[in-house]
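[1] here you go, sequence then predicted model.
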Amino acid sequence: MQKIRKAVIPAAGYGTRFLPATKATPKEMLPIVDKPTIQYIVEEALASGIEEILVVSGHGKRAIEDHFDSAPALEAELEKKGKLELLHEVQETADINIHYIRQRYMRGLGDAILCAKSFIGDEPFAVLLGDDVVYNPQKPALRQLIDIYDWTGGSVLGCQNVSEEKVSSYGIVAGEKTDNARLMRVLDMVEKPAREDAPSRLAVLGRYIIRPEIFSILATTKPGKGGEIQLTDALKVLAGREPVYAYDFEGERYDVGDKLGFLRATVEFALRRDDLGGAFRDYLKGLVTRI
């Protein structure tokens, strides 16, 4: 069975929910404390054993490429001032093996994945969506999915249960139980269903291991919900042809495509920092008593 070596990060969206901040800055570059959101995603991929990453970008996303590129003038200035720890961080970011391709037209997530076909070839691959940041210091969410793929040999969807009020925001899975309490075989999927039409509360949350057979399905998938080519629709077809699994991964997941979720991530990541956590916790306690 082929090793999962490659990952795709779709990053072509406009980020309209964060306007005007995203008018000239990619939403993927909005910082959680002092690190761009997309860097958390890339670091999760690397910590999971991924060797090559493809970012599917779009118009106005050059800042992503610049961030993961070398910066000779900045590096020289940091070295001159003796800021060696910061210098190491900047150089380490530039050493990551990242490729780029543009999604020329905004035709949905399925079309973005199809753009990666030549990069992936005939290998199974990972997909990480930038709107979902997962905190799990023991085992990254993507690594959990790779382990399930290594065990089952089938495509794996990273899922968690969401509230009834939130089902209309996600692809929702129906399936049958397996011997693993956190694992289901997928029987059906519905993209952003109304609450009364949702087959469960198990939502696909931005992490996937997908077999390469998905590309031939995506090539013939018609536009669906919102007039876009939906990855959910293609995965549903794939599940009718071969085993596809939904895994309830472990970790604290943040929807950073939502303003409240982004604020939660910022606060909680800051509280976990050795250099910020104590002082920031004291500030928050004082703030609560004043407001």
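    Yep, it's here. Numbers count the residues shown, from 1 in each chain.
[2] from now on I want contacts and neighbour counts done on CA atoms only, so please keep to that.
    Will do.
[3] chain neighbours aside, what residue packs nearest to Phe215?
    Leu114 (6.0 Å; CA to CA, 6 or more residues apart in numbering).
[4] for the one you found, what are its contacts?
    Counting by CA atoms under 8 Å, 6 or more residues apart in numbering, Leu114 touches Phe215, Leu218, Ala219.
[5] would you map the helices across the stretch 101-250 of the chain?
    For the stretch 101-250 of the chain, the helices defined by DSSP state H, counting those that start in this stretch cover 109-114, 117-120, 141-152, 214-218, 231-241.
[6] relative to Asp255, how far out is Asn161?
    Using CA to CA, to the nearest Å, Asn161 is found at 13 Å from Asp255.
[7] excluding chain neighbours, what is closest to the residue nearest the centre of the chain?
    Nearest residue to the geometric centre of the chain (CA atoms, centre = their mean): Leu129, 2.5 Å. Spatial nearest neighbour of Leu129, chain neighbours left out: Gly206 (4.7 Å); criterion: CA to CA, 6+ apart.
[8] distance check, the closest residue to Glu123 other than its chain neighbours against Arg195.
    In this structure, Glu123 finds its nearest non-sequential neighbour in Pro212, 5.8 Å apart by CA to CA, 6+ apart. Taking CA to CA as the measure, Pro212 falls 32 Å from Arg195.
[9] below is an additional structure, to be compared with the one above:
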Amino acid sequence: MNSNAEYRRVRTAVFPVAGLGTRFLPATKDIPKEMMPLIDRPLIHHGVDEAVASGCTRVVFVTGQGKESICRYFEPSFELSALLRERGKGELADVVDSIYKLAEFHYAYQAKPLGLGHAVLCAEEFCRDEYFGLLLPDDVMTAEPTALAQLEAVREKYEGSVLCLEEVSPEDVSRYGIVDAEEIEPGVYRIKGLVEKPKPEEAPSRLAIMGRYLLSPKIFKHLKNLKRGAGGEYQLTDAIASLLEEEPVYATVYKGQRLDCGIKEGWIQATVVKALEDEKLRDIVLAAVAEYEASANGEKTK
């Protein structure tokens, strides 16, 4: 367990956003997947909100070609803000101004999408000397405390990298990195091994790694020694497996709800869920569904 009296909480959050977003083509031909709206904010904004709520003060985006709009979104918009105030829309101006004030933003460039491991390595200059959070924006997490904060609680107790887990169905294990782990307290595990997207019959468990990590800076040494793995990409799970030979790695089954916005079906579901959670939108959604069902059944609608 951690006995360091000078424990420092994670202050830097890394977001890999250089992917091509092929599942959402043709929309993502011009719009980054991370900028697709989930109600009134783009997906990436939801992730940044979680990082900030977890105590992070610095955000690093690992971007690629065609991702300029992400940078612009988190930059000040002084002209827009001034125009809104001139028109008496001060509250909206405050909302616009609050975006660039969320955190200190930095950018690293990934020339080609060569896998999550390679994306993390691109952010080394910003977090080579300290633990950092890694958040995959496809996963929108609703939890209290935040999923990242739940990982932080485990790191504070045991000292080491911490992964976020969810138990998945046998048919879904081939979609995720799966851990071989020993439970050391309810919902908390010490990792013994990892495998990326195994066949169901070869999976060591049904505990899948989700899109939240707290990583030791020692991970960069192992990322530099990686060879291409599953899919011809540099897999973060391979680097974590190598890190296990140097120091312990832990994991926890997070408490909360995950909305998988990396696929169209999940993004639609997330939009409906978020709308139902909003008092102003809930009745609109329910009325639209009722009207659709009535129309489908041949009933007259008002």
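    Here it is on my side, so go on. Keep in mind that this is a model prediction, so the values were computed, not measured.
[10] quick one on the thing from earlier: mind putting the helices of the stretch 101-250 of the first structure into TSV with distance to Met29 of the first structure?
    Conversion of the helices of the stretch 101-250 of the first structure to TSV gives the following (distance: least, CA to CA, whole Å):
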stretch	distance to Met29 of the first structure
helix 109-114	19
helix 117-120	24
helix 141-152	21
helix 214-218	29
helix 231-241	24
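[11] what about those, which gets the closest to Gly58 of the first structure?
    Taking CA to CA, helix 109-114 is the member of the helices of the stretch 101-250 of the first structure nearest to Gly58 of the first structure, at 10.0 Å.
[12] give the aligned range of stretch 166-178 of the first structure in the second structure.
    On the basis of TM-score structural alignment, stretch 166-178 of the first structure is assigned to residues 172-184 in the second structure.
[13] again, but for stretch 266-280 of the first structure
    Mapped onto the second structure using TM-score structural alignment, stretch 266-280 of the first structure covers residues 271-285.
[14] related to what we said a few turns ago, show me what the residue nearest to Glu123 of the first structure lines up with in the second structure.
    So Pro212 of the first structure corresponds to Pro217, using TM-score structural alignment.
[15] if we can go back for a sec, for Asn161 and Asp255 of the first structure, indicate the residue with more neighbours.
    Just comparing Asn161 of the first structure and Asp255: by other CA atoms under 10 Å the higher neighbour count belongs to Asp255, 19 against 16.
[16] map that one onto the second structure.
    Matched to the second structure by TM-score structural alignment, Asp255 of the first structure sits across from Asp260.
[17] picking that back up, surely the match of Pro212 of the first structure touches Glu130?
    Yes - counting by CA atoms under 8 Å, Pro217 of the second structure touches Glu130, with 5.5 Å between them.
[18] do you know how far Ala294 of the second structure is from Ile284 of the second structure?
    Separation of Ala294 of the second structure from Ile284 of the second structure (CA to CA): 15 Å.
[19] make that Gly160 of the second structure, sorry
    Note on Gly160 of the second structure: its distance to Ile284 of the second structure, by CA to CA, is 46 Å.
[20] between these two, point out the one with more neighbours.
    It is Gly160, of Gly160 of the second structure and Ile284, that has more neighbours when counted by other CA under 10 Å, with 22 against 13.
[21] the more buried one and Leu243 of the second structure: what is the separation?
    Remark: distance between Gly160 of the second structure and Leu243 of the second structure (CA to CA) = 10 Å.
[22] and for these two, which residues touch both?
    Residues touching both Gly160 of the second structure and Leu243 (CA under 8 Å, 6+ apart) are Val249.
[23] make sure Leu102 of the second structure is indeed in a strand.
    No - the assignment for Leu102 of the second structure is coil, going by DSSP: H, G, I helix; E, B strand; the rest coil, so no strand is present there.
[24] next one: it from Ala53 of the second structure, what distance?
    10 Å.
[25] what is the burial count for the corresponding residue of the second structure for Ala11 of the first structure?
    Matched to the second structure by TM-score structural alignment, Ala11 of the first structure sits across from Val17. Neighbour count for Val17 of the second structure, taken as other CA under 10 Å: 27.
[26] could I get the contacting residues of Val17 of the second structure?
    Neighbouring residues of Val17 of the second structure by CA under 8 Å, 6+ apart: Glu34, Phe61, Val62, Thr63, Gly64, Lys67, Pro137.
[27] tell me the one among these nearest to Lys192 of the second structure.
    Lys192 of the second structure lies nearest to Pro137 out of those, by CA to CA, at 26.9 Å.
[28] what's the neighbour count on that closest one?
    Per other CA under 10 Å, the neighbour tally for Pro137 of the second structure reads 24.
[29] sorry, back to before: give me every residue that touches the residue nearest to Glu123 of the first structure.
    With CA under 8 Å, 6+ apart, Pro212 of the first structure has these contacts: Ile120, Gly121, Asp122, Glu123, Pro124, Phe125.
[30] which position in the second structure pairs with the second one?
    It stands for Gly121 of the first structure. Aligned by TM-score structural alignment, Gly121 of the first structure pairs with Arg128 of the second structure.
[31] quick one: its match from Phe78 of the second structure, how far?
    Counting by CA to CA, the separation of Arg128 of the second structure from Phe78 of the second structure is 34 Å.
[32] pick out whichever of those two has more residues nearby.
    Shown here are Arg128 of the second structure and Phe78; by other CA under 10 Å, Arg128 has more neighbours (16 against 12).
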